[in-house]
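*Asks:* next one to model:
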Amino acid sequence: MKTAGIAIDKWKLAIFKRHLDAAGYSYTEHPGLTADSLILKVKAEFVAPLQKVVEAAQMECKLS
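*Replies:* Purely as a prediction, here's the structure:
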């Protein structure tokens, strides 16, 4: 099992949580590098499927 770190702006959290939950990933939230960001540590067996989930979440953020 690998751990991937995903840095996001705080306003994106609900979108990323929805996508990660729907895909069945477990994750924890950690403080980011700035006050308006955070790090999601995601457990994943393989990175490629996780990348597709992250890209979909990012696209939804871009369109919102």
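
*Asks:* only C-alpha atoms from now on, for both contacts and neighbour counts.
*Replies:* Will do.

*Asks:* which parts of whatever helix or strand Lys52 lives in are buried?
*Replies:* Using DSSP states H and E, Lys52 maps to helix 47-63. Across helix 47-63, burial judged by 16 or more other CA atoms under 10 Å covers Leu50, Val53, Val54, Ala57, Gln58.

*Asks:* here is the second sequence; please produce its structure so I can put it next to the first one:
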Amino acid sequence: MKASIVIDRWKLPIFTRRLKATSFSYEEVGPLTADTLTLIVLTENAQALAQVVLAANKEAAQTKARK
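*Replies:* Sure thing, here's the model as predicted:
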């Protein structure tokens, strides 16, 4: 399965670290808008990927709150 994840540019380091830590590889395929990036992840375990995305978004929300 191919999953697309669209994130704000500033979230990339968080997503990169979390995806790599859980052995997901991704391809950066460019922006959707000027401030976003699209990542493509190939996986057979959508549920595990969803958990990584949730955790990364939670971390990003906490990071943004500290700024």
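
*Asks:* how alike are these chains, TM-score-wise?
*Replies:* With the length set by TM-score structural alignment, normalised by the length of structure 1, the two chains reach a TM-score of 0.94; 63 aligned residues with a CA RMSD of 0.6 Å.

*Asks:* rewinding a little: with respect to Asp36 of structure 1, which of the buried residues of helix 47-63 of structure 1 is nearest?
*Replies:* Nearest to Asp36 of structure 1, judged by CA to CA, of the buried residues of helix 47-63 of structure 1 is Gln58 at 16.6 Å.

*Asks:* residue contacts, that closest one?
*Replies:* Phe16 (CA atoms under 8 Å, 6 or more residues apart in numbering).

*Asks:* and what of Asp8 of structure 2?
*Replies:* Contacts of Asp8 of structure 2 by CA under 8 Å, 6+ apart are Asp35, Thr36, Leu37.

*Asks:* cutoff 10 Å now
*Replies:* Pro31, Leu32, Thr33, Ala34, Asp35, Thr36, Leu37, Thr38, Ala60 (CA atoms under 10 Å, 6 or more residues apart in numbering).
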